[in-house]
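> here you go, sequence then predicted model.
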Amino acid sequence: MDPDSDGGPTPDEQKSKKRKLPDTRKGNAVDYKIFAKTNYTRQFPENHSVDCVVYVESQENEKIGNKNPITLTKLFTENVKGIAGVHRVNAYKVGIMFRKPAPANNFLTMTHFLGKHKLKAFVPAHLTEITGVIRYVPKDLSNEDINKSITCDAEVISVKRFMRKVDGKLTPLGTIAVTFAATALPQHAYIQMFRYPVHIYIPPLLQCYKCLKFNHSAKVCRGSQMCSSCSGQHSYKECDVEKIVCINCQGGH
């Protein structure tokens, strides 16, 4: 120790004490990342009581919905058991209908047949899943913590914490969205033995920022790029037209 020292910490010791320690508190971005069940495959449950519809798309973005319907029906009925009907969903999708869950789920595993014809099959989420809202959930619980402790009559597929941006930073809210493997919303769910009512989830209106139509995102959009300012076929970043025209109602907004 320096003989002239009064016994307090040296300047080097003071700097050492000022070093920031790792933040081990809850609230990191990873805590609020959507937690989804691993190795989950969407299938029809054995007690599914209505028709089971499997959607089929082309692996090469081909418009199979516009193909000859007789040819399509023959292709599926001659190679797949248990089919009750085939119908067009849209230009890129057809629906294969089964009366029972077992043949529908078996069709999903026919990788050789699907690969040979460059097709992919999947169960649409709205037929086997439902999302509910739970309020007043402690903010210090991560989505993973909630998933580990939540219990209810239906299987939990994913947990999402609602967030709000405050002063440029995402802040967690006390409301979560829970997706269940069910067609009817459970009345209650338990988190660490505390009972929470489950409310209906009303999703926000989804608009595509590419074609500007509704109910899909730009990530999966197959439409043309449209301008949100003048409704022309170009990006709004390239627009030099002064007159504003709404692409949906042709109004001046």
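Sure, I can see it.
> please make it C-alpha for all contacts and neighbour counts, starting now.
OK.
> where does residue 113 fall, helix, sheet strand or coil?
Look at residue 113: counting by DSSP: H, G, I helix; E, B strand; the rest coil, its state is helix.
> to clarify, my last question referred to residue 227.
Reduced to three states by three-state DSSP, residue 227 is coil.
> count of neighbours near the nearest residue to residue 60 once chain neighbours are set aside?
Distances taken as CA to CA, 6 or more residues apart in numbering put residue 118 closest to residue 60, at 7.2 Å, once the chain neighbours are dropped. Using other CA atoms under 10 Å, residue 118 has 15 other residues around it.
> put this next to the previous one:
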Amino acid sequence: MASLAFPKKKKRTRTDDDSDSESENEIFFMKDNWPRFVVVQSANEERPLSKLSPFAVQKGFQAIAGTLKSTKKLRDGSFLVECSRKTQAENLLKTVDFVDRPVHVSVHKTLNSSRGVIRCRELSDMSETEIRDELKTQGVVEVHRVTVKKEGKVIPTNTLFLTFNRPDLPKEIVVGYLKVKVQLFVPNPLRCFNCNKFGHTSQRCRTTAKCQRCGKDKHEE
């Protein structure tokens, strides 16, 4: 069975964590690409951004990036910002202070990326890292190869999952002298083996156990 191998006003002193975040954000600026969605959160848990008035939040973003496409408050008190221009994303990601409190700004981990599937036998002898490095100029930031377990052995296949640093999935990529079609990656739906419904796992299930055969309350088979 195939298994997926996914497995600034007053400036603050930059820490190692800030440097790590900067390196992660750089992948979204490759080849004239830029992140549309950015998350702004308070660096001080005792002073969340959600405590600011809507007027202060609006004026704060206006001062840093001008008129944004959209601004949404998330459950954890941070703000999801959609940019309409590259300069807005650049200015926001350089921000360390917002209104009157320190903040941490990062690229949203899923809204700015897309996943696709390619099948190419010519890549069978290359490692995931080698393929990623060769395709980096086309926006590929992650490569995972599908493997098949047969007779106790894990066998690599010619099917590869690619993660791109942009939300719009390309129809094809150039692999050396080849043009390879890219198909949309559709993950398997989550299914709870406690109640047999989709959308969550058994660890988070709040329903009584159901029989997988008849759908009624679980009973001795």
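Thanks, I have it. These numbers come from a predicted model, not from an experiment.
> thinking again about what came up before, list the contacts for the residue nearest to residue 60 of the first structure?
58-60 (CA atoms under 8 Å, 6 or more residues apart in numbering).
> all helices for the second structure, in order.
Counting by DSSP state H, the segments of the second structure that form helices are 16-26, 54-65, 86-93, 128-135.
> between the two ends of stretch 74-94 of the first structure, how far is it?
13 Å (CA to CA, to the nearest Å).
> ok, now stretch 119-137 of the second structure?
Start-to-end, stretch 119-137 of the second structure (CA to CA) is 19 Å.
> touching it from outside, list them.
By CA under 8 Å, 6+ apart, stretch 119-137 of the second structure touches 30-31, 140-145, 156-160, 175, 180.
> please repeat the previous calculation with a cut-off of 6 Å.
Outside stretch 119-137 of the second structure, the residues within contact range by CA atoms under 6 Å, 6 or more residues apart in numbering are 143, 158-159.
> same check, this time on stretch 190-208 of the first structure
131-134, 149-151, 187-189, 213-218.
> stretch 64-71 of the second structure now?
For stretch 64-71 of the second structure, the surrounding residues in contact (CA under 6 Å, 6+ apart) are 80-84, 88.
> same question, stretch 39-57 of the first structure
In contact with stretch 39-57 of the first structure (CA under 6 Å, 6+ apart) are residues 93-99, 101, 119-123.
> how about residue 103 of the first structure, nearest residue that isn't a chain neighbour?
Counting by CA to CA, 6+ apart, the residue nearest residue 103 of the first structure is residue 82, at 5.7 Å.
> give the equivalent position in the second structure for the one you found.
Mapped onto the second structure by TM-score structural alignment, residue 82 of the first structure lines up with residue 66.
> and for that match, the neighbour number?
Per other CA under 10 Å, the neighbour tally for residue 66 of the second structure reads 16.
> tell me the first helix or strand C-terminal of the helix or strand residue 13 of the first structure falls within.
Using DSSP states H and E, residue 13 of the first structure sits within helix 11-18. For helix 11-18 of the first structure, the following helix or strand on the C-terminal side (DSSP H and E) is strand 35-36.
> re earlier: return the closest of the contacts of stretch 190-208 of the first structure with respect to residue 232 of the first structure.
residue 213 (13.8 Å; CA to CA).
> what are the ranges of the strands in the first structure?
35-36, 52-58, 83-90, 93-98, 119-122, 130-134, 150-151, 155-166, 169-181, 188-191, 194-197, 199-200 (DSSP state E).
> equivalent range in the second structure for the last one?
To tie it back to what came earlier, the one meant is strand 199-200 of the first structure. So strand 199-200 of the first structure sits over residues 183-184 in the second structure, by TM-score structural alignment.
> how big's the offset between that stretch and the first structure?
With mean CA distance after the TM-score superposition for the first structure, stretch 183-184 of the second structure departs from the first structure by a mean of 1.1 Å once superposed.
> from the chain's centre, how far out does that stretch sit?
How far stretch 183-184 of the second structure lies from its chain's middle: 17 Å, per CA atoms, centre = their mean, to the nearest Å.
> what's the answer for stretch 157-173 of the second structure, then?
14 Å.
> any idea how far apart the tips of that stretch sit?
Using CA to CA, the end-to-end distance of stretch 157-173 of the second structure comes out at 19 Å.
> and stretch 28-48 of the second structure, by the same measure?
Using CA to CA, the two ends of stretch 28-48 of the second structure sit 27 Å apart.
> let's have the helices of the second structure in TSV, adding mean neighbour count and distance to residue 208 of the second structure.
Shown next, in TSV, are the helices of the second structure (neighbours: other CA atoms under 10 Å; distance: least, CA to CA, whole Å):
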stretch	mean neighbour count	distance to residue 208 of the second structure
helix 16-26	13	42
helix 54-65	14	42
helix 86-93	18	46
helix 128-135	16	43
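> closest to residue 210 of the second structure out of these?
helix 128-135 (41.2 Å).
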